[in-house]
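K.L.:
turn this into a model:
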Amino acid sequence: MRSFSSPQHKMFTTEDYDYSTYSCDTNPGLVQGSYQMLLYLLFFLGLMGNVTVLWVLIRYIKLKSMTDVCLLNLALSDLVVVLTLPLWASLQQQYSGDWLCKVMSGAYQLGLYSGTFFVTLMSVDRYLAIVHAVAAMRARSLRYGTVASVVIWALSLAAALPQAVFAQLEDEDGAFSCQTHYPENVATSWKMYHNFTENVVSLFICLPVMVYCYVCILVVLLRLRNSKKDRAMKLILGIVCMFVICWVPYNVAVFLKTLQMFNIGSSCEMEVRVNAALQVTQIIALTHCCVNPVIYAFVGEKFRNCLRLVLSKNLFCKRLVRHTATLSRGSENETSNTPV
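P.N.:
Sure, this is the predicted structure:
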């Protein structure tokens, strides 16, 4: 993923994407105010959802299994991303030099890479819990979950570090932008590395792993005679569909932008269209940070029960809790918090 460029137009590009050798205004000229409102909205929704998940996990559920560790780290990853959004939205104000630009770019990239990896780890955890329930009991322990989380954070940090190192704050006629400036002699190589890393991680590693895990889970669920399997299958399809909707369009736009480095489809009209597509698809990709708490935590029976208990202690929430309990009675998800 990328961070913001000009606060006037190029909302999410820390990377200079002007690969053409001719003069062409590739700025799509999208409305700045609308993007700022969307960013603040995503910040509010993502903050509320992920902070709630962290609070319930740490305070009431505790960390007892790989599933709990995955939920905790996924919420942390999403929180890292959403905390940078207000800074990007208000970038027209000058901050304290390049250091904040570097922190913003690095944190943004770190959260997005780690979030994608942890979503994939959640899929593997559910695959093991259903397809290899007995054999994988030891592999799904708290210890192995912690080790896997450390590895994911290390890989994500390595992938995000170049963006933080080369990020610089620029002043373009009073409009400040956080740009990525690679050394001139290796700029093209770094840009290609960054783009291909995003495509490989999302499209060629994480997505195939998720699809394989959930297809195997669906095969097992189809063999079961259970009245609740239809709901579990719908949830699985929803998880995969949300990942595809949020991430595939953005990665396609990144791939098209990479092709322009080789003068493939690098006309002025195509650059305008691809730049506009990048802006729109990056906003769509960010919505995944708000959706994750819903599809991975709030649908789980154990998590919902703990949250209901927390809310019941608040006099203002008792009526809401009783209403929620009535609606959900008889429809609890038997595989929540582990398989589905």
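K.L.:
can we go C-alpha only for contacts and neighbour counts from here?
P.N.:
Will do.
K.L.:
which of the residues in the longest helix that the chain contains are buried?
P.N.:
For the chain, the helix with the greatest residue count under DSSP state H is helix 98-131. Within helix 98-131, the residues scored as buried using 16 or more other CA atoms under 10 Å are 98, 100-131.
K.L.:
helices or strands up against it?
P.N.:
Judged by 3 or more CA pairs under 8 Å, 6 or more residues apart in numbering; DSSP states H and E, the packing partners of helix 98-131 are helix 66-89, helix 142-165, strand 167-172, helix 207-223.
K.L.:
now with 10 Å, please.
P.N.:
helix 66-89, helix 142-165, strand 167-172, strand 175-180, helix 187-199, helix 207-223, helix 229-260, helix 288-293 (3 or more CA pairs under 10 Å, 6 or more residues apart in numbering; DSSP states H and E).
K.L.:
export the ones you listed to CSV and tack on distance to Ala277 and mean neighbour count?
P.N.:
Below are the helices and strands packed on helix 98-131 laid out as CSV (distance: least, CA to CA, whole Å; neighbours: other CA atoms under 10 Å):
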stretch, distance to Ala277, mean neighbour count
helix 66-89, 19, 23
helix 142-165, 21, 18
strand 167-172, 23, 18
strand 175-180, 19, 24
helix 187-199, 15, 16
helix 207-223, 21, 16
helix 229-260, 6, 18
helix 288-293, 17, 23
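K.L.:
how about JSON lines for those, with distance to Gln32 added?
P.N.:
Output for the helices and strands packed on helix 98-131, formatted as JSON lines (distance: least, CA to CA, whole Å):
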{"stretch": "helix 66-89", "distance to Gln32": "9"}
{"stretch": "helix 142-165", "distance to Gln32": "24"}
{"stretch": "strand 167-172", "distance to Gln32": "16"}
{"stretch": "strand 175-180", "distance to Gln32": "12"}
{"stretch": "helix 187-199", "distance to Gln32": "25"}
{"stretch": "helix 207-223", "distance to Gln32": "32"}
{"stretch": "helix 229-260", "distance to Gln32": "19"}
{"stretch": "helix 288-293", "distance to Gln32": "22"}
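K.L.:
following up with a second sequence; could you model it the same way so I can compare the two?
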Amino acid sequence: MTELKNDRFLRALLREPVDVTPVWMMRQAGRYLPEYKATRAQAGDFMSLCMNPELACEVTIQPLDRFELDAAILFSDILTIPDAMDLGLYFETGEGPRFKKPVRTEADVEALPIPDPADRLDYVIKAVSTIRRELNGRVPLIGFSGSPWTLATYMVEGGSTKDFRHIKQMMYSQPQVMHQLLDKLAQSVTSYLNAQIAAGAQAVQIFDTWGGVLSPACYREFSLNYMAKIVAGLTRESEGRKVPVILFTKNGGQWIEQIADAGADCVGLDWTIDIGEARQRIGNRVALQGNMDPSVLYASPERIREEVATILQGFGNGNGHVFNLGHGIHQFVDPESARVFVDAVHELSAKYHS
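P.N.:
The predicted structure is shown next:
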């Protein structure tokens, strides 16, 4: 395998010394980039773009050609697993993802297959190997999946939701059915991420977008418990180095100690928690990733640099920080603002690593 020219992202995840704080952005390949829009138009629609390994590779690398990012993240979608379970995924313009066959009953759950990544998800695995080849050691490649709870939320609701009516109804009135669904999803996510690692992903992140809508007890039982099962089943070494795992629960700041104990190497933080407080609470157990509010990127270059400086100062000296936004970059952000952000992280962080 090609030697990595820039491994500071992987080193930071393992709390090893780095020269500057590494930085990448959730959704860094996306609609804020004109070149992404052009490639998506060429593909025809979003899922056609995801399912074309060459075009998925192209959009994965586009942000790296613009910005001095320290990692690439596979271009895909968290709903690839439910799609491979034959639920009829489609996208309504302006409405987001929808499923033709929502999962609402015990019979629906029992009928769900556990997809073989080499079969129904082979386009993702091909994209991973294509991207690794084209990166040629520039930076590490991050693979990812949605968490079981987050995937279940979309599957049971039949799409996006604001009130979580159907998923919480199942959770409270039929907990055994909920656990059966989450267990199938945990098995699916584990094999899916292991296939990504085998194809060349050098770190993986689990996106728990909807874990933060749960009560503390339900979060432990229905979300964190299944992410911990996945982490325990992952391939943790490949190509002679450790494959770090990042857990990111949006609005999960109140549970970071428990997340840190789930077996991953890094806890992703959204912008609603102070990173200095997070570091005090979990010490050196794991690395921290985050956590600038993506909306700061609408501000002036001076204000963006100021916010970067505040977060770097909050984390303080030493290792174990990967800089990121607290959620995905917004589609209306000026790419020049993203450049200011990335450059500021590298420039202003050096003093914390001397």
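K.L.:
need the TM-score from the superposition.
P.N.:
After superposition, the two chains reach a TM-score of 0.27 (TM-score structural alignment, normalised by the length of the first structure), with 153 aligned residues with a CA RMSD of 6.7 Å.
K.L.:
quick revisit: do you know which of the helices and strands packed on helix 98-131 of the first structure lies nearest Leu327 of the first structure?
P.N.:
When those are compared by CA to CA, helix 229-260 sits nearest Leu327 of the first structure, at 15.3 Å.
K.L.:
roughly how far does Phe46 of the second structure sit from Asp208 of the second structure?
P.N.:
22 Å (CA to CA, to the nearest Å).
K.L.:
so these two - more neighbours on which side?
P.N.:
Remark: of Phe46 of the second structure and Asp208, Asp208 carries more neighbours, 25 against 14, as counted by other CA atoms under 10 Å.
K.L.:
hmm, the more buried one is touching Ile259, no?
P.N.:
No - using CA atoms under 10 Å as the test, Asp208 of the second structure is too far from Ile259 to be in contact (11.2 Å).
K.L.:
any idea which element Gly143 of the second structure lies in?
P.N.:
strand 141-146 (DSSP states H and E).
K.L.:
can you tell me which helices and strands that strand packs against?
P.N.:
helix 8-13, strand 72-73, helix 80-84, helix 122-135, helix 175-199, strand 203-208, strand 245-249.
K.L.:
quick one: buried residues of the helix or strand following that strand?
P.N.:
Downstream of strand 141-146 of the second structure, the first helix or strand assigned by DSSP H and E is helix 148-157. Using 16+ other CA under 10 Å as the test for burial, helix 148-157 of the second structure gives 148-157.
K.L.:
picking up where we left off before, report the angle between the longest helix of the first structure and strand 167-172.
P.N.:
Using axes from the mean of the first three to the mean of the last three CA atoms, to 10 degrees, the direction of helix 98-131 of the first structure lies 130 degrees away from that of strand 167-172.
K.L.:
quick one: work out the angle between helix 98-131 of the first structure and helix 207-223.
P.N.:
30 degrees.
K.L.:
got the angle between helix 98-131 of the first structure and helix 229-260?
P.N.:
140 degrees.
K.L.:
is it true that Phe9 of the second structure touches Ala203?
P.N.:
Yes - at 9.4 Å, Phe9 of the second structure and Ala203 qualify as touching, with contact defined as CA under 10 Å.
K.L.:
let me see the contact set for Arg281 of the second structure.
P.N.:
256-257, 275 (CA atoms under 10 Å, 6 or more residues apart in numbering).
K.L.:
hmm, try it at 8 Å
P.N.:
Glu257 (CA atoms under 8 Å, 6 or more residues apart in numbering).
K.L.:
what of Ile256 of the second structure?
P.N.:
Ile256 of the second structure makes contact with 267, 278, 282, according to CA under 8 Å, 6+ apart.
K.L.:
please apply the same query to Val310 of the first structure.
P.N.:
Per CA under 8 Å, 6+ apart, neighbours of Val310 of the first structure: none.
K.L.:
what's the neighbour count on Ala12 of the second structure?
P.N.:
Neighbour count of Ala12 of the second structure, defined by other CA under 10 Å: 27.
K.L.:
so it makes contact with His321?
P.N.:
Yes - using CA atoms under 8 Å, Ala12 of the second structure is in contact with His321, at 6.0 Å.
K.L.:
any chance you could map the strands in the second structure?
P.N.:
72-73, 89-92, 96-99, 141-146, 203-208, 237-238, 241-242, 245-249, 266-268, 287-292, 321-325 (DSSP state E).
K.L.:
as TSV, those with distance to Asp183 of the second structure would be great.
P.N.:
Formatted as TSV, the strands of the second structure follow (distance: least, CA to CA, whole Å):
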stretch	distance to Asp183 of the second structure
strand 72-73	26
strand 89-92	21
strand 96-99	20
strand 141-146	14
strand 203-208	15
strand 237-238	24
strand 241-242	26
strand 245-249	18
strand 266-268	22
strand 287-292	27
strand 321-325	30
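K.L.:
wait, which of these is closest to Ala111 of the second structure?
P.N.:
Proximity to Ala111 of the second structure (CA to CA) singles out strand 96-99 among those, at 15.6 Å.
K.L.:
elements contacting the closest one?
P.N.:
Applying 3+ CA pairs under 8 Å, 6+ apart, one finds that strand 96-99 of the second structure makes contact with strand 89-92.
K.L.:
name the residues of the strand it packs on that are buried.
P.N.:
For strand 89-92 of the second structure, a neighbour-count test (16+ other CA under 10 Å) marks Leu89 as buried.
K.L.:
contact partners of that strand?
P.N.:
Defining contact as CA under 8 Å, 6+ apart, one finds that strand 89-92 of the second structure is touched by 82-83, 97-100.
K.L.:
my guess is Phe43 of the first structure contacts Pro86, does it?
P.N.:
Yes - in this structure, Phe43 of the first structure is within contact of Pro86 by CA under 8 Å, at 7.0 Å.
K.L.:
re earlier: what subset of the contacts of strand 89-92 of the second structure is buried?
P.N.:
Buried members of the contacts of strand 89-92 of the second structure, scored by 16+ other CA under 10 Å, are 82-83, 98-99.
K.L.:
contacts only, for Arg305 of the second structure.
P.N.:
Contact criterion CA under 8 Å, 6+ apart gives 340-341, 344 as the residues in contact with Arg305 of the second structure.
K.L.:
what's the separation between Val80 of the first structure and Pro86 of the first structure?
P.N.:
To Pro86 of the first structure, Val80 of the first structure is 12 Å away according to CA to CA.
K.L.:
what's the answer for His323 of the first structure, then?
P.N.:
Separation of His323 of the first structure from Pro86 of the first structure (CA to CA) stands at 35 Å.
K.L.:
correct me if wrong: Ala195 of the second structure contacts Val124.
P.N.:
No - assessed by CA under 8 Å, Ala195 of the second structure is found out of contact with Val124, at 9.3 Å.
K.L.:
neighbour count winner among the two?
P.N.:
Ranked by neighbour count (other CA under 10 Å), Ala195 of the second structure and Val124 place Val124 first, with 27 against 23.
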